[in-house]
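Engineer: coordinates only, sequence not included:
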């Protein structure tokens, strides 16, 4: 999987304005807030155009952090202070379902908004994702729905796990992309419970235990890992991932509830080389 920097960090860098010199006549440098991002899709009707930007080159299975803007197609201006929400839907041959997603919130720039979507699967010739964006401008409501293209990562590594827990609930657990190196890395994930086919709720105060292994190197692990715990402010699970050499790693996972009961996942032993839930990665 392509490791990417946090998209919001990139946004902050791009919106930083050059400081004025001692001369009052020196103008501020105007910087494009999405200059370092990729336009991965456009959803539009006759009046408005919703632009979706990402640090990656397209929408992928797993966690997608997105920046979005609304463009008035008549005036060519970007809309400020709008309220927005989105509904992704997978149209399968026999059913439909949604996926975990965040709220869309404003950034430091009033015409630029951010959020994330976790796609559990890719589209194909017969099955596809659509994205409905509802937004309100000056008290007037609008809605645009359009098909979007979601693909697997080139290496087809597992970055999202969909499973039924020992409590009979269904969960979606996805890795948050980040830059990983031979070191002790910040490591994150999101965990959602499937309430029904269209509704997913954030799971709070669980623990995601990690056990990274190198299957090609006698399945050895690494020291100084820290399990992922819930951050109420970011609504992410954060921990530390120790990677001691370059190559392919399998990050074996266990999900535990607040009573330390295992919801899903297994210990790694000489007889059991991998957990039933895991993330793949290479550095």
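Structural biologist: Cool, the structure landed. Since we're looking at a predicted model, the values are computed, not measured.
Engineer: For the rest of this, base every contact and every neighbour count on C-alpha atoms.
Structural biologist: Noted.
Engineer: The closest residue in space to residue 58 that isn't next to it in sequence and residue 51: what is the separation?
Structural biologist: Among residues not flanking residue 58 along the chain, residue 40 sits closest, at 4.9 Å (C-alpha to C-alpha, 6 or more residues apart in numbering). Plainly put, residue 40 is 8 Å away from residue 51 if you go by C-alpha to C-alpha, to the nearest Å.
Engineer: ok so, going back, what's the helix or strand for the residue nearest to residue 58?
Structural biologist: strand 38-44 (DSSP states H and E).
Engineer: before we go on, here's another structure to hold up against the first:
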């Protein structure tokens, strides 16, 4: 079981080295919250997750959790909001966005609206298109906004995003939409057999990122050591909101790769060879 890391605002920078918290009060109002309610999913269990931050926020208690250490790929964070007595807050005007602070410059990154998972827990899906760089700015910042009657409170947390050991988010040029980022949501290891394979596709437009639909993501699993692929694979089709789903079949244990091409109207439109390694266990 993963160890729960409790971090207070007094020693966050000492424990993690890369996490810091800033808060401020803004008298202006923001747009309405983008939070969506997910009533179909089961409750989120935070007991085996890592706590990245835990502090007071506008008279409430907010904590931020992740399933594992953060790397430059598609990640899900979980924000838990409690009142002063520890009671879950489930109907708050909560929103967020992410920024990469590189010191002399900054840019955004792909992220989806918050999803209200119930019991005071909100899910935030995002893609870190690069890792933090040593001695270059604050790195990735998560800014949480809580809208009240006459002001919006903000809390900014610096996130410790490390370099991934296995590539899961790759950039490519396209003949249709310019530069895009293709995130494969497979874990680093899987059991042999058939599995659902999902992707998130985002278009980069200057400093903003948008979900990209309308493609087919062609997949080809291949085992380099044995020099063979597999049958019964289905290319990933668009499900909307930049998400794609297909099926991949890993027929035996060992080191595999998944070769990926972006297709539109039957033509290859990606300009680079996208390869995602994966270890298949028996």
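Structural biologist: Structure's in. What do you need? Worth saying up front: this structure is predicted, and the values here are computed from it rather than measured.
Engineer: list the contacts for the residue sitting nearest the centre point of structure 2?
Structural biologist: For structure 2, the residue nearest the mean C-alpha position is residue 75 (2.5 Å; C-alpha atoms, centre = their mean). When contacts are counted by C-alpha atoms under 8 Å, 6 or more residues apart in numbering, residue 75 of structure 2 touches 125, 126, 127, 128.
Engineer: Please apply the same query to residue 89 of structure 1.
Structural biologist: Counting by C-alpha under 8 Å, 6+ apart, residue 89 of structure 1 has contacts 96, 97, 98, 99, 129, 130, 131, 198.
Engineer: quick one on the thing from earlier: average gap between the strand holding residue 40 of structure 1 and structure 2?
Structural biologist: Following superposition, strand 38-44 of structure 1 is found to deviate from structure 2 by 4.0 Å on average (mean C-alpha distance after the TM-score superposition for structure 1).
Engineer: what helices or strands is that strand leaning on?
Structural biologist: With contacts taken as 3 or more C-alpha pairs under 8 Å, 6 or more residues apart in numbering; DSSP states H and E, strand 38-44 of structure 1 sits against strand 48-54, strand 140-148.
Engineer: Mind doing that once more with 10 Å?
Structural biologist: Under the contact definition 3 or more C-alpha pairs under 10 Å, 6 or more residues apart in numbering; DSSP states H and E, strand 38-44 of structure 1 sits against strand 48-54, strand 62-72, strand 128-137, strand 140-148.
Engineer: did I read that right, residue 9 of structure 1 in a helix?
Structural biologist: Yes - assignment of residue 9 of structure 1 by DSSP: H, G, I helix; E, B strand; the rest coil places it within a helix.
Engineer: Run a quick neighbour tally on it.
Structural biologist: Using other C-alpha atoms under 10 Å, residue 9 of structure 1 has 9 other residues around it.
Engineer: From residue 36 of structure 1, how far off is it?
Structural biologist: In terms of C-alpha to C-alpha, residue 9 of structure 1 sits 11 Å off from residue 36 of structure 1.
Engineer: ok, back up a step: now do the shared contacts for residue 40 and residue 51 of structure 1.
Structural biologist: residue 66 (C-alpha atoms under 10 Å, 6 or more residues apart in numbering).
Engineer: Just give me the match in structure 2 for the residue nearest to residue 58 of structure 1.
Structural biologist: Counting by TM-score structural alignment, residue 40 of structure 1 corresponds to residue 52 in structure 2.
Engineer: Next: residue 244 of structure 1.
Structural biologist: Using TM-score structural alignment, residue 244 of structure 1 pairs with residue 251 in structure 2.
Engineer: which ones are touching the aligned residue in structure 1 for residue 194 of structure 2?
Structural biologist: When structure 1 is aligned by TM-score structural alignment, residue 194 of structure 2 is paired with residue 184. By C-alpha under 10 Å, 6+ apart, the contact set of residue 184 of structure 1 is 222, 223, 224, 225, 226, 239, 240, 241, 242, 243, 244.
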